[in-house]
Structures are given as structure tokens and as C-alpha cells.
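> no letters, just coordinates:
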């Protein structure tokens, strides 16, 4: 663990050939500078800091993104542009609004959006045909309404945590049909 403080300098984006940026477990505060110019960046880990504000534009080359345990807020709807993303961890922040798009990214296999302020979960009708998603952690949000029936179309899903939310109504019958055969085939 380091004890680096202040804000992440904006000049960091001048390292155009940077492949991985890991500044986790520090005392950085302020917003995340624009990193869109880091077109070779495949891994970004800024977790366990004191960063706040909304998500900046991120490089589409990212495969791993961890911004967990900060004070980031706003919406995440622009993350659908990260078509190469495999792992996403935005847990323990203050993101709000709707969760959509990230669930059906083609290469994503693990999504952790737990402990945020999300209120809606949208699962596209044919999400399962287009994604490698295996782990979906959405616990401790403010998700409400019915459980999305389209979750059953996510064929590779082996772990799902929807606890500590505000879902209501019955568990869709089609979920029970998946119990007889493994969710993952």
C-alpha cells in the first residue's frame, strides 16, 4: 500500500503507450481525468481511493476496469462502448439510475455493481446470446420492481446476487425451469 494523495494528474494521459494503470489503495481524491487518449490501456485499477465525480470518457481498449470503493456517482450508461471489457467492478460507490448495456457486453464475464444506488435493472431480451457473463453481483442497491425475466437468457450465468434490494412480486416461473437443468450448459 502506498500513501499517494492529491488528485490523479491529468498529464498521466500523455503516456499514450501505457497498457496498465494500477493506482489502487492510495489516498487519491478528486475526479478521474480523461483517459480516452490511452488507446492501448487494457487494465485500469483505481479502487480503494477517495475519488469522486462521474465517469470520464474511457479508452475502448479496456478489458479490466476496477473503480471499487470510491465515492463516484452519476450513471454508467456509456460503459456499453467498452466492447472488449471482461471484468467490471464498480462496487461500493454512489452510481445511480439504470443498469443496462454492461450485462450484454460480448466478452464480459464478471460484473460487480454491488453497494451503489441503482434503481433499475434492464436485461435485453436476447442478452444471453451475446454475452459470456458468468458472475453478476448487484446486491445492496435500490433495485425495485419485478425480477427481470430475461435473466434466464443469460446462459453462462453461474453466480447471481440480487440480495438487499427492493424487488417485489413473485419469482418468475421460468426461473424454476432453469433449476431442473444447470443454468450453465
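Done, it's in. Source: prediction; values computed, not measured.
> every contact and neighbour count from this point should use C-alpha atoms.
OK.
> thought residue 163 was touching residue 140?
Yes: counting by CA atoms under 8 Å, residue 163 touches residue 140, with 6.5 Å between them.
> who's more crowded, those two?
The residue with more neighbours, out of residue 163 and residue 140, is residue 140; 20 against 14, by other CA atoms under 10 Å.
> was I right about that one contacting residue 164?
Yes: in this structure, residue 140 is within contact of residue 164 by CA under 8 Å, at 4.6 Å.
> which residues touch the lengthiest helix in the chain?
Assignment by DSSP state H gives helix 173-180 as the longest helix of the chain. Surrounding helix 173-180, the residues in contact under the criterion CA atoms under 8 Å, 6 or more residues apart in numbering are 149, 152.
> how about that helix: buried residues?
Within helix 173-180, no residue is scored as buried using 16 or more other CA atoms under 10 Å.
> excluding covalently adjacent residues, which one is nearest to residue 34?
By the measure of CA to CA, 6 or more residues apart in numbering, the closest residue to residue 34 outside its immediate chain neighbours is residue 56, 5.4 Å from it.
> assumed the one you found was part of a strand.
No: Residue 56 sits outside any strand when classified using DSSP: H, G, I helix; E, B strand; the rest coil, being coil.
> residue 32 is in what secondary structure piece?
Applying DSSP states H and E as the criterion places residue 32 outside every helix and strand.
> list the residues that contact the nearest residue to residue 60 once chain neighbours are set aside.
Spatial nearest neighbour of residue 60, excluding adjacent residues (CA to CA, 6+ apart): residue 82 at 4.8 Å. Residues in contact with residue 82, defined by CA under 8 Å, 6+ apart, are 59, 60, 61, 62, 63, 105.
> list the contacts of residue 168.
Residue 168 is in contact with 144, 145, 146, 147, counting by CA under 8 Å, 6+ apart.
> ranking those by neighbours, who comes first?
Ranked by neighbour count under the definition other CA under 10 Å, these are headed by residue 147 with 19 neighbours.
> second structure follows, compare the two:
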């Protein structure tokens, strides 16, 4: 087996169709170059490929259907290109199966060994079967899916209405990143099935409605980012079960309520951002009683939120970043005696 790594050079021009001749190639890394044109359909003839990295180039057009022949492919990185569902310009059509859109040519459904898929920072607008087709399909072994920074990628990408018949004995998904998309949907309850999930980002994706309580079932979750959406209602009390959570970003939504039990058991929590919401009520010592690793608290622009700590309270943590700009006048100097912080 052969592994080729030409990354971080100044390679330009097209990927040659002669790539099909490398029958024993198992790893190909052409990332961080200046490659242009489309991904040749002949890439699908290198059936020994286990890892393919074409990220950080200037590739355009659709992903060829022939990629589905790469049955041994476990890692596919295509981020930082200009890939889309568009048909390539006349002159290059011969290297692709003709189809009207990526919806009709999803090249990933047959990649039964695919574990890492990175399509971030491209120009995709949809995927046949939605995100759930990756998670529930391909033997449910996908560990990481990154579709972030595809700002026109929208619609019901979760295809929640089609998931009743989808199930797995286990789910290997550890990272799901849909930051900066345009989904305009509610958080589906089935996300709570992904018990191995460690990082979930749905930020800046026009998500609306209440936060699904099923997210509290993600017992291995370490990083959760739901910021900059249109979420309403309360922070679910089920978040109190996320004992491995390190960062929680809920800023820039329309959330109004929270309970003591949301945070009190989160001993590993380091960052809490609930800024720019409509929170009402009082944050008190019990909310932070067990947060020994806590170092960032962002509560700015919640004009009806206040803090109430006694002057002799000594927290188990020390903040490095504390922004409570909207709470000026909501607490006195005695609060600051116990709550040491730097303000940026």
C-alpha cells in the first residue's frame, strides 16, 4: 500500500484523471495547495483509498457520484473549497455522471466505513436525506461530521419526519458541527440518542423554538454551542445531567428561564455564556457551588437578570473573564469582594 502526502505545497491546476492508475494508494493528502477545477470522477477508481484529504484548495463543482465506490474510505476531508451542487461547466461534464443537483447524487450513502467527513466552508445548500442520512446510515459508525460555514445550507436538514424507522444498536458520532448554516428548524429530539457525542455546535443556524430536553441524555458531551439562534423558553433542567460539560454557549437567543439544577452538578464546567437573552431572576451562590473549574461567565445584556452573593462568599473558582455589563446597579461592591474577576 502507498501513502502520498503533497500537502502544504504550491500545487496548482487540476487533479489529473490519471489518478485512477494508483491502484494501491491507501492515503492521499493534497491539502493546503492551489488546486482548481473539479474532483475527477476517476478518483472513484482508486478503490483502495482509506483516507482522502483535499481540503484548503480551490476545488469547485459537485462531488462525483463515483466517490461512492470507495468502500474502504474512512476519512474524507473536503473543507475550505468552493464545492457545491452545481453541475461543472461545459468541457468538464465528461468526468461526471449528469444529474441536476447534489440531491440526486449523494455520493456518501455507500461509504460504509466512513468515520470522518469534513465538508465545512464550501457552498453546499442541501444533501439528499439530510444530516440524519449520515448519522443513521453507513452502519452508524460515523464519528465526526462537519458541515459548518456553509451559510446557504438549509431546510429540514435533520429530516425529522423520516427518522422514525431509522435506528442503530449504537451511535459512534462524537462531533457534529453545523455552525453557520441556515437550517431554520427546531432541535430534533433524536439528537439525544447520540450518547457518544462529545461536541455539538448548532450555533448561527437560525434554529428556533425551545431547547429539546433530550440533549440532557448526552452524558459524554463536553462542548455545547447553541448560540446566536432564536431559541425561546427555559434552559432545560435536564442539562444538569451533563456532568462532562466544559463549555456551554447559549448567548444571543431569546431564552427567559433557568433553574438552579441546570448548573449545580456541572463540576467540569469552565465556560458559561447566557448573554444577550431575556433571562429573568437571580443567580445565587448555589448555582455555582460545585463549579471548581469555572473561569468564564458571560451574562451581559440580560436587563432583568441580577446576581445575589453574600460579601463573605468565597467561590471554589476564580474567573478570568466576566462580563455582566447589563447588570450594572444590580449588585453592590460586596459581591465583588468574593467574586474575583478580570473584565475584558
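Structure's in. What do you need? Bear in mind the structure is a predicted one, so any value in this text is a computation, not a measurement.
> from residue 70 of the first structure, how far out is the residue nearest to residue 34 of the first structure?
Using CA to CA, to the nearest Å, residue 56 of the first structure is found at 14 Å from residue 70 of the first structure.
> compare these two (neighbour count), which wins?
Remark: of residue 56 of the first structure and residue 70, residue 70 carries more neighbours, 21 against 13, as counted by other CA under 10 Å.
> so the more buried one makes contact with residue 93?
Yes: using CA under 8 Å, residue 70 of the first structure is in contact with residue 93, at 5.4 Å.
> which stretches in the first structure count as helices?
Counting by DSSP H, the helices of the first structure are 127-130, 173-180.
> now these in JSON lines, with distance to residue 48 of the first structure?
Listed next are these as JSON lines, based on distance: least, CA to CA, whole Å:
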{"stretch": "helix 127-130", "distance to residue 48 of the first structure": "31"}
{"stretch": "helix 173-180", "distance to residue 48 of the first structure": "36"}
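> quick one: which of these is nearest residue 157 of the first structure?
Residue 157 of the first structure lies closest to helix 127-130 among the helices of the first structure, at 8.6 Å (CA to CA).
> so which residues make contact with that closest one?
Contact partners of helix 127-130 of the first structure, identified using CA under 8 Å, 6+ apart, comprise 103, 104, 105, 106, 150, 151, 152, 153, 154, 155, 156.
> most neighbours, which of these?
Among those, the one with the most neighbours (other CA under 10 Å) is residue 103, at 26 neighbours.
> residues in contact with residue 160 of the first structure?
135, 136, 137, 138.
> residue in the second structure paired with the third one?
Just to be clear, that refers to residue 137 of the first structure. Aligned against the second structure by TM-score structural alignment, residue 137 of the first structure finds its counterpart in residue 201.
> what about its match, neighbour count?
Residue 201 of the second structure: 20 surrounding residues under other CA under 10 Å.
> and it, how close does it get to residue 25 of the second structure?
Here the criterion is CA to CA. By it, residue 201 of the second structure lies 34 Å from residue 25 of the second structure.
> any chance of the contacts of helix 127-130 of the first structure in a markdown table, with distance to residue 115 of the first structure too?
Below are the contacts of helix 127-130 of the first structure laid out as a markdown table (distance: CA to CA, whole Å):
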| residue | distance to residue 115 of the first structure |
| --- | --- |
| 103 | 17 |
| 104 | 21 |
| 105 | 21 |
| 106 | 24 |
| 150 | 23 |
| 151 | 20 |
| 152 | 23 |
| 153 | 25 |
| 154 | 23 |
| 155 | 25 |
| 156 | 24 |
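> what's the closest of those to residue 117 of the first structure?
Checking the contacts of helix 127-130 of the first structure against residue 117 of the first structure with CA to CA, the nearest one is residue 103 at 17.2 Å.
> surely residue 4 of the second structure meets residue 28?
Yes: taking CA under 8 Å as the definition, residue 4 of the second structure is a contact partner of residue 28 at 5.0 Å.
> okay, the two: which has more neighbours?
Legend: neighbour count by other CA under 10 Å for residue 4 of the second structure and residue 28, higher for residue 28 (18 against 12).
> thinking again about what came up before, weed out the non-buried ones from the contacts of residue 160 of the first structure.
By 16+ other CA under 10 Å, these give 135, 136, 137, 138 as buried.
> could I get these as CSV with distance to residue 78 of the first structure?
Putting these into CSV (distance: CA to CA, whole Å) gives the following:
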residue, distance to residue 78 of the first structure
135, 21
136, 19
137, 19
138, 18
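> which of those residues sit farthest apart?
So, those by CA to CA: farthest apart are 135 and 138, at 9.9 Å.
> and for the two, which residues touch both?
When contacts are counted by CA under 8 Å, 6+ apart, residue 135 of the first structure and residue 138 have 112, 160 as shared neighbours.
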